[in-house]
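S.K.: below are the sequence and a predicted model for it; my questions follow.
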Amino acid sequence: MNITILGPGAIGSLYAYRLNQAGHSVSLWGRHPASPVEFSLDECPVLSFANRDRHCLQHCDLLIVTLKAWQVEAALSPILEMLHQDTIILFLHNGMGTVERLQAQLHNRPVLLGTTTHGALRVTANEIRHTGQGQTLIGAWNPLGQQCQFVAEVLDHAIAPVKWHEDIRSALWTKLIINCAINPLTATLDCQNGQLVHSQYRSQLSAIVSEAAMCARTQTIELDDKALLQTVLTVAKATEENYSSMHQDIYNKRQSEIDFITGYVLDIAQKYQLAVPQNAALFQQIKQIEASWSQHD
């Protein structure tokens, strides 16, 4: 297949490299016009990828979006007119709400949603490391996407395991709630994920999870609060030495994805007049930290 990666950060680069190794024609669409882009993965040799090549974009069969959630709309909107109407678009990023914002532009295109637990790190400008073996789930956002189940097999051949999920919204909500619990809390506490397994945080985590699960139910997503809390603790323990992506963003004074994680829950809570005090408080804390940077500059 002809595949373009929109947003070749660490995860996007991991997918680009593995898909290239699997025999696909892979190009990148990044911020910088410099072309080609060269990098290695782990101990493998350096590969070269075309970047911001209009011909590659116009002829791509699959566009994989691996940007930060807040970057998606601004990056995707200008290139949609260059994409063939049948190009499959797979959104593979943290958070929710980006596709809804582009709904009018996407409804006649085959669209897939996905979530991945792979870990990747950009060690240098030309070196990517696969830091955590995970799995990827993808599913259809619309009826045209439902016809694209073969994409799971294509990706599975390159970066296994990849599974087709008939109810991808449920999987995305589960990931969202895990992120609601771990990301802003580790960012505000300035700690590694493992800190959250301590008993002093149990009631706060439980409240965050229960509030978010209540919002999920308004979207006909039935999730069990106790099972979700246990999943959060399991993930925190399994990644105990990691710093969450939001912690890294806040630590490095970069814009976080709070609007598409906790903010998505707050939007639903407001629409259905639900009380979500723990999530609201964390949202405000992150927003205050972000606002303080511009005040100090």
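M.R.: Right, received. Where do you want to start?
S.K.: for the rest of this, base every contact and every neighbour count on C-alpha atoms.
M.R.: Noted.
S.K.: make sure I have this right: Met96 is in a strand.
M.R.: No - read with DSSP: H, G, I helix; E, B strand; the rest coil, Met96 is coil and lies in no strand.
S.K.: was I right about it contacting Tyr264?
M.R.: Yes - counting by CA atoms under 8 Å, Met96 touches Tyr264, with 6.5 Å between them.
S.K.: who's more crowded, those two?
M.R.: Neighbours per residue, other CA atoms under 10 Å: of Met96 and Tyr264, the larger number sits with Met96, 22 against 19.
S.K.: against that first model, consider the following:
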Amino acid sequence: MKIYVIGGGAIGLLVSAYLKKKNNEVTLCTRTKAQADQLNQQGLTLIRNDQSELIPIHSVTLKQAKVEEADVCLFAVKSYDLGPIMKEITSKRKKDQSYLFLQNGMTHVELASKLPDLTIAFATVSHGAVRLNQTTVQHTGVGEVNWAMYQQRTNYLTDWLHTLPSSEFPVYEHDKWEELLWSKLLVNVCINPITALTGMKNGELLESTELKQFMKCVFDEAFLLHPLQPDKERHWSQVLSVCKQTAENTSSMLVDIKHKRQTEVDAILGYLLRRAKANGLSLPTISFLYQALINREQSYQL
């Protein structure tokens, strides 16, 4: 089975490494030719528990990629990059291919809904990963890949996903994609924006009574929009649990702010605000966070 991993960031490199270790035929599609050339020449280095492993990998730029040859396309790019990438590969894709989306937020669901002829699954990733350079990724913490089917035209994607789990790279199937993505969205909206504005690590939010209360206000507003309305306290406990488990982690949104890059504020907070507007609801705390982050981005984009 031919797997195309689209995205040469930390998660793209991490996933590619573990897929290759499972003897999959992997092509890693990068944004730049320089990164693709380095990966082809030097290989992909995976660092875990202070041990380094060199993994041969085939890499091309997205423009060079023969996406039509892929059985599975795995999208490991930021949510704001996904739209342009989907437009670029539209003419290349073939009917009955399988797509696996690993984005934060929910905007990728809207893109997926426009692909009726494909098998599609959504996944969330809680592994800790840091890209040290163009060819090296450090696996900083074992987490999970959780996935759920969105629409199924063939069994290839499901069968392939069932071959992936290992002790180093756990993979779990869920029945309801909406529940899966909303669980991750609630965690992201409570942790990422606040850490991005305060400059704190995840666990530091729990050390402040005021910030913990602020997180709860964000959670309460976001939960108003949850389409399934499951056990609210269970979800709040999950947010606190993830915050504690990832105490030493720097959120992806804070990393983007530190490097003066675009954040995924629109896919996370913007999605909630658009949904609230459509339902006639006001989300003052989330609106404040959204505008504060937009202002921060604009300050270094001038």
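M.R.: Yes, it's here. Note that the structure is predicted; figures quoted are calculated from it, not measured.
S.K.: average offset between the lengthiest helix in structure 1 and structure 2?
M.R.: For structure 1, the helix reaching the highest residue count under DSSP state H is reported as helix 168-189. When structure 2 is overlaid, helix 168-189 of structure 1 sits 0.7 Å from its aligned residues on average, using mean CA distance after the TM-score superposition for structure 1.
S.K.: residues in structure 2 matched by that helix, start to end?
M.R.: Using TM-score structural alignment, helix 168-189 of structure 1 corresponds to residues 177-198 of structure 2.
S.K.: ok, stretch 73-89 of structure 1 next?
M.R.: Stretch 73-89 of structure 1 lines up with residues 83-99 of structure 2 when matched by TM-score structural alignment.
S.K.: go on, stretch 263-275 of structure 1?
M.R.: Mapped onto structure 2 using TM-score structural alignment, stretch 263-275 of structure 1 covers residues 270-282.
S.K.: on that earlier part again, end-to-end on the match of stretch 73-89 of structure 1?
M.R.: 14 Å (CA to CA, to the nearest Å).
S.K.: hmm, who's touching that stretch?
M.R.: 66-68, 70-75, 111, 117-121, 153-154, 156-157 (CA atoms under 8 Å, 6 or more residues apart in numbering).
S.K.: residues contacting the alignment partner in structure 2 of Asn252 of structure 1?
M.R.: Taking TM-score structural alignment, Asn252 of structure 1 has His259 as its aligned residue in structure 2. Taking CA under 8 Å, 6+ apart, we find His259 of structure 2 in contact with no residue.
S.K.: quick one: His259 of structure 2 and Pro56 of structure 2, what's the gap?
M.R.: Counting by CA to CA - His259 of structure 2 and Pro56 of structure 2 are separated by 29 Å.
S.K.: likewise for Val77 of structure 2?
M.R.: For Val77 of structure 2 relative to Pro56 of structure 2 (CA to CA), the value is 21 Å.
S.K.: before we move on, back to that, would you indicate which residues of the match of helix 168-189 of structure 1 are buried?
M.R.: Neighbour-count burial for stretch 177-198 of structure 2 flags 177-196 (criterion: 16 or more other CA atoms under 10 Å).
S.K.: check contacts around Ala212 of structure 1.
M.R.: Ile177, Cys180, Val265, Val276, Asn279.
S.K.: which element, helix or strand, includes the spatially most central residue of structure 2?
M.R.: Nearest to the mean C-alpha position of structure 2, by CA atoms, centre = their mean, lies Gln103 at 3.4 Å. Using DSSP states H and E, Gln103 of structure 2 maps to neither a helix nor a strand.
S.K.: the residue found closest to it once you drop the neighbours it is linked to in the chain: how many residues sit nearby?
M.R.: Spatially, and ignoring its direct neighbours in sequence, Gln103 of structure 2 is nearest to Ser79 (5.6 Å; CA to CA, 6 or more residues apart in numbering). Neighbour count for Ser79 of structure 2, taken as other CA under 10 Å: 22.
S.K.: distance of Ser79 of structure 2 from Ser287 of structure 2?
M.R.: In this view, Ser79 of structure 2 and Ser287 of structure 2 are 20 Å apart by CA to CA.
S.K.: please apply the same query to Ile47 of structure 2.
M.R.: For Ile47 of structure 2 relative to Ser287 of structure 2 (CA to CA), the value is 39 Å.
S.K.: tally of neighbours for Asn24 of structure 2?
M.R.: When neighbours are defined as other CA under 10 Å, Asn24 of structure 2 has 16 of them.
S.K.: nope, Leu266 of structure 1 is what I was after
M.R.: When neighbours are counted by other CA under 10 Å, Leu266 of structure 1 comes out with 24.
S.K.: can you give me the strands in the stretch 101-250 of structure 1?
M.R.: Using DSSP state E, counting those that start in this stretch, the strands of the stretch 101-250 of structure 1 run over residues 111-116, 119-124, 127-132, 136-140, 162-164.
S.K.: okay if I get these as a markdown table plus distance to Gly9 of structure 1 and mean neighbour count?
M.R.: Listed next are those as a markdown table, based on distance: least, CA to CA, whole Å; neighbours: other CA atoms under 10 Å:
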| stretch | distance to Gly9 of structure 1 | mean neighbour count |
| --- | --- | --- |
| strand 111-116 | 14 | 23 |
| strand 119-124 | 8 | 15 |
| strand 127-132 | 9 | 17 |
| strand 136-140 | 17 | 23 |
| strand 162-164 | 20 | 20 |
